[in-house]
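Asker: next one to model:
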Amino acid sequence: MIIVERTDPHHPQATALLKQSHALMKSLFPPEDNFYLDIDDLVAPSIHFYAAREGGDILGTGALMIKPDYGEVKSMFVSEAARGKGVAAAILRQIEDTAREEGVSILKLETGNLLHAAHRLYARHGFTNCGVFGDYVTAKSSLFMEKPLT
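Answerer: Reported below is the predicted structural model:
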């Protein structure tokens, strides 16, 4: 059974997954198009960081960054061995639940244009394409999405 709970991103298994995610992003996209948060930034008071666990193993991570006008989905990553098992969907549901509890009316995210499985996940959960937002700049390898929360 997959359990999603708030976790310290410095937990060794969470840190290992985040480092895998960062390495993947660096291998796929130019430095100027990488917008991931450093691990130390994920402990900010405005961020809810989650890990999905099965037994004692962390299978995936995700975060909600609370902004004044929206919430942003960050640091979504699932270990290769756990992909296709509903881990990302469970994390995303937790992020949406927390956003609603925090009074967030819309979720936004930036993802890489080559991350097709992520695009499908977000679309299945009601996200649609949108324009650039926040401090982001238009980048040829970025895709921006949003989902109103009702």
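Asker: CA only for contacts and neighbour counts going forward, please
Answerer: Will do.
Asker: just the helices in this protein please.
Answerer: Counting by DSSP state H, the chain has helices at residues 12-28, 87-101, 116-124.
Asker: mind checking which of those helices is nearest Ile2?
Answerer: With C-alpha to C-alpha as the criterion, Ile2 lies closest to helix 87-101 of the helices of the chain, at 7.1 Å.
Asker: give the burial count for Ala88, as a bare number.
Answerer: 26 (other C-alpha atoms under 10 Å).
Asker: this one as well, want them side by side:
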Amino acid sequence: MNELVSIEISDPNDPDARHCLSQYYKELAELFTSGFDPSVSSTMEPDEMCLPHGMLLVARTDGRAVGCGAIRFLPDYGEIKRMWVDPSARGLGIASRILDRLEMAAEERGLRQFRLDTNALLKAASTMYERRGYRPIPRYNDNSYADRWYQKDMGSP
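Answerer: From the prediction side, this is the model:
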């Protein structure tokens, strides 16, 4: 099924991108007892999801948007944000493929380190990041929804 999935750079204002981001926010709001307000979290403005500041990827299968992920290009590292896959498409390796593309984009810009934050309630995400070589680090941002922070250095397994 993976061969039927396309992953492309998207404008954050594209309807498919807006759909994925809104579904991501909705899922977090349902999961967190306090809800989820994207304006309170570690924000990522739309212009930060566009080159040269960052990139937003949208995954589609059969023409339907089923996932997204973004990266912010900072001076010393690439910060992975807004990783989401539709529940109907989980288990197909889409999140891992999105992460591959985001990491590659950062590497092409000379960045040798990746960081991200997540929440312990997102167990599958933490498992994937750890399997991909991301290691726990101390808090590096003020995202009030995060309780786990990770880093991966180039050359990590």
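Asker: got a TM-score for the pair?
Answerer: The TM-score (TM-score structural alignment, normalised by the length of the first structure) is 0.86; 148 aligned residues with a C-alpha RMSD of 2.2 Å.
Asker: what would the helices of the first structure look like in TSV with distance to Leu143 of the first structure?
Answerer: Formatted as TSV, the helices of the first structure follow (distance: least, C-alpha to C-alpha, whole Å):
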stretch	distance to Leu143 of the first structure
helix 12-28	14
helix 87-101	18
helix 116-124	9
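Asker: looking at the ones you listed, which is closest to Tyr50 of the first structure?
Answerer: helix 87-101 (7.1 Å).
Asker: which residues are in contact with that closest one?
Answerer: Residues outside helix 87-101 of the first structure that contact it (C-alpha atoms under 8 Å, 6 or more residues apart in numbering): 2, 4, 50-52, 59-64, 66, 71, 73, 76-78, 105, 107, 121, 149.
Asker: go on, stretch 47-58 of the first structure?
Answerer: The list of residues contacting stretch 47-58 of the first structure from outside it, by C-alpha under 8 Å, 6+ apart, reads 1-9, 13-14, 42-43, 59-66, 87, 90-91.
Asker: what do you get for stretch 25-32 of the first structure?
Answerer: Asn34, Gly112, Leu114, Ser141.
Asker: name the member of the residues you listed that has the highest neighbour count.
Answerer: Counting neighbours by other C-alpha under 10 Å, the top entry in the contacts of stretch 25-32 of the first structure is Gly112, with 20 neighbours.
Asker: and the gap between the corresponding residue of the first structure for Ile98 of the second structure and Gly131 of the first structure?
Answerer: The equivalent of Ile98 of the second structure in the first structure is Ile91 (alignment by TM-score structural alignment). In this view, Ile91 of the first structure and Gly131 of the first structure are 24 Å apart by C-alpha to C-alpha, to the nearest Å.
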